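Engineer: Structure here, sequence nowhere to be found:
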């Protein structure tokens, strides 16, 4: 008999936890857009530390491109800007060049 109230109390506690704390949410789930403002001006290439693209999903209906700069700021790039598209194309070509297997020609 003591087990039943304890079990109900535990179920109530688990159900009342908010997904904000990360207990009940899916990993890598985005519930909102990360970019509230998009910059039109492209930062210098040597000042970019890391760049990442986020495809449209359930939480944000648009493509987002975030660039982390060496001065520890984050910039949202415009995905429709030709300079940004050119940068992404260069990054894609560099990744493909790295992934190509090296074949040695022995005779």
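Structural biologist: Sure, I can see it. What you are looking at is a predicted structure, and each value in this text was computed from that prediction instead of being measured.
Engineer: Please count neighbours and contacts with C-alpha atoms only from this point.
Structural biologist: Fine.
Engineer: Give me the contacts around the host helix or strand of residue 94.
Structural biologist: Here residue 94 sits within helix 82-99, counting by DSSP states H and E. By CA atoms under 8 Å, 6 or more residues apart in numbering, the surrounding residues in contact with helix 82-99 are 42, 77-79.
Engineer: tell me the two of those residues that are most distant?
Structural biologist: 42 and 79 (11.2 Å; CA to CA).
Engineer: Tell me how far residue 56 lies from residue 32.
Structural biologist: Distance of residue 56 to residue 32, computed by CA to CA, to the nearest Å: 11 Å.
Engineer: let's bring in a second one:
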């Protein structure tokens, strides 16, 4: 009777571990380590915001420097949220200016 309990317990532990490993293996997130602060804006070449997807269930922000170095930012950090919000506003202004500049008014 004792061997059956031990066998059942070990089988349960193995199944739990296998399910947990399968879940971690399916997560293909880009970011493993994250930073809380940005580099100097003059050094930044590109900022990519990667939304949650089937391969990664969290929002990721990847910063590429002009030197080629890439690192990830913490999307929950206040300073990161401020920078992302200012970039969104800047893009809106740029888009509005472009659409406004293509409109031509011909005087009659």
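Structural biologist: Happy to help now that I have it. Quick caveat: nothing in here was measured; it's all calculated off a predicted structure.
Engineer: related to what we said a few turns ago, now tabulate the contacts of helix 82-99 of structure 1 in a markdown table and tack on distance to residue 98 of structure 1, neighbour count and secondary structure.
Structural biologist: Compiled in a markdown table, the contacts of helix 82-99 of structure 1 are given as follows (distance: CA to CA, whole Å; neighbours: other CA atoms under 10 Å; DSSP: H, G, I helix; E, B strand; the rest coil):
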| residue | distance to residue 98 of structure 1 | neighbour count | secondary structure |
| --- | --- | --- | --- |
| 42 | 25 | 14 | coil |
| 77 | 25 | 24 | strand |
| 78 | 27 | 21 | coil |
| 79 | 25 | 19 | coil |
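Engineer: Just give me the closest of these to residue 63 of structure 1.
Structural biologist: Nearest member of the contacts of helix 82-99 of structure 1 to residue 63 of structure 1, counting by CA to CA, is residue 79, at 6.9 Å.
Engineer: doesn't residue 62 make contact with the closest one?
Structural biologist: No: here residue 79 of structure 1 does not reach residue 62: they are 9.3 Å apart, not a contact under CA atoms under 8 Å.
Engineer: where exactly do the strands run in structure 1?
Structural biologist: 48-54, 64-69, 74-77 (DSSP state E).
Engineer: Please name the nearest non-neighbouring residue to the residue nearest in space to the middle of structure 2.
Structural biologist: Residue closest to the average C-alpha location in structure 2 (CA atoms, centre = their mean): residue 60, at 0.6 Å. Counting by CA to CA, 6 or more residues apart in numbering, residue 60 of structure 2 lies nearest to residue 50, which is 5.0 Å off, once chain neighbours are set aside.
Engineer: counterpart of the one you found in structure 1?
Structural biologist: By TM-score structural alignment, residue 50 of structure 2 lines up with residue 54 in structure 1.
Engineer: Can you give me every residue that contacts its match?
Structural biologist: 63-65.
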